[in-house]
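Q: sequence? don't have it. structure:
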């Protein structure tokens, strides 16, 4: 899979009632640290594939929006907030295609995704 641009949050298939500009006022947010949430490959580090695998559980909890702290390529001198490349994912978390798969899967469940950008 080749990814050349960010994943838009258009929700074109979402009913108009769910596209209200004040959606966030009633939403259930869940901040999830990718590193510690779910490890999909047994290396002891959570990753995007692990997070994707748990979306049904998060939906069952009633989560409307997932809030992800930085997971981009970084020298990790500031907890990942010292991003060195906004177009690349930290290798231990996966790759950009894994992120696109995660966002698509979240959107299929009617969940939004927001990211801490610094």
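A: Sure thing, it's come through. Because the structure is predicted, anything quoted here is derived from the model rather than measured.
Q: CA only for contacts and neighbour counts going forward, please
A: Fine.
Q: Could you report the neighbour count for the spatially closest residue to residue 55 that is not a sequence neighbour?
A: In space, and not counting its chain neighbours, residue 55 is closest to residue 106: 6.7 Å by CA to CA, 6 or more residues apart in numbering. Residues lying near residue 106 (other CA atoms under 10 Å) number 22.
Q: for the helix or strand hosting residue 106, packing partners?
A: In this assignment (DSSP states H and E), residue 106 forms part of helix 96-108. With contacts taken as 3 or more CA pairs under 8 Å, 6 or more residues apart in numbering; DSSP states H and E, helix 96-108 sits against helix 48-53, strand 85-89, strand 112-115.
Q: For the last one, name the packing helices and strands.
A: Meaning strand 112-115. strand 65-68, helix 96-108.
Q: now residue 114, nearest residue through space, not along the chain?
A: residue 67 (4.8 Å).
Q: ok, and here's another one to check against it:
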């Protein structure tokens, strides 16, 4: 009877040990699944953050390119206007020179006429 009790006790302890081992294995598996899930979430979050960073960088580059294009247009317009101003200035200088020469010619003619008139007197 004593041996029977010992055997029953040993069987119960073995069953409890196996049950505890199963629970530990289930807990370990659940913990590993949770760890994998967390790792997958972390990787997904990093990928999302990287995609957002890329998108922001692309937008920054587009904005910089647009600003460069606008600056080029502005500079081209300034250059064009400066050329127009220069041509106007050169034209005005030529006109002023023509006028000055015409005035000199007229003054010279008047001087000659005056000299001729004095000589005639």
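A: Nice, I can see it. The model shown is predicted, which means the values in this text are computed figures rather than measured ones.
Q: Quantify their similarity with the TM-score.
A: Taking TM-score structural alignment, normalised by the length of the first structure as the basis, the two superposed chains have a TM-score of 0.15; 23 aligned residues with a CA RMSD of 4.0 Å.
Q: if we can go back for a sec, if we go by neighbour counts, what in the helix holding residue 106 of the first structure is buried?
A: By neighbour count on 16 or more other CA atoms under 10 Å, the buried set for helix 96-108 of the first structure is 96, 98, 99, 100, 102, 103, 104, 105, 106, 107.
Q: just checking, residue 87 of the first structure touches residue 72?
A: Yes: using CA atoms under 8 Å, residue 87 of the first structure is in contact with residue 72, at 7.3 Å.
Q: of the two, who's got more company?
A: Taking other CA under 10 Å, residue 87 of the first structure and residue 72 do not tie; residue 72 has more neighbours (23 against 14).
Q: What's the local residue count around the residue lying closest to the more buried one once chain neighbours are set aside?
A: In space, and not counting its chain neighbours, residue 72 of the first structure is closest to residue 89: 4.3 Å by CA to CA, 6+ apart. Other residues near residue 89 of the first structure number 21, with proximity taken as other CA under 10 Å.
Q: do you know how far residue 89 of the first structure is from residue 50 of the first structure?
A: 15 Å (CA to CA, to the nearest Å).
Q: same check, this time on residue 88 of the first structure
A: Taking CA to CA, one finds residue 88 of the first structure at 18 Å from residue 50 of the first structure.
Q: cool, and residue 105 of the first structure?
A: 12 Å.
Q: now do residue 102 of the first structure
A: The value you get for residue 102 of the first structure to residue 50 of the first structure, if CA to CA is used, is 9 Å.
Q: circling back: is the residue nearest to residue 72 of the first structure in contact with residue 48, as I believe?
A: No: using CA under 8 Å, residue 89 of the first structure makes no contact with residue 48, being 9.6 Å away.
Q: Apart from its chain neighbours, what residue comes closest to residue 105 of the first structure?
A: Residue 105 of the first structure sits nearest to residue 52 (CA to CA, 6+ apart), 6.9 Å away.
Q: residues contacting the one you found?
A: For residue 52 of the first structure, the contact set (CA atoms under 8 Å, 6 or more residues apart in numbering) comprises 101, 102, 105, 106.
Q: got a markdown table for those residues, with distance to residue 59 of the first structure too?
A: Shown next, in a markdown table, are the contacts of residue 52 of the first structure (distance: CA to CA, whole Å):
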| residue | distance to residue 59 of the first structure |
| --- | --- |
| 101 | 16 |
| 102 | 13 |
| 105 | 11 |
| 106 | 9 |
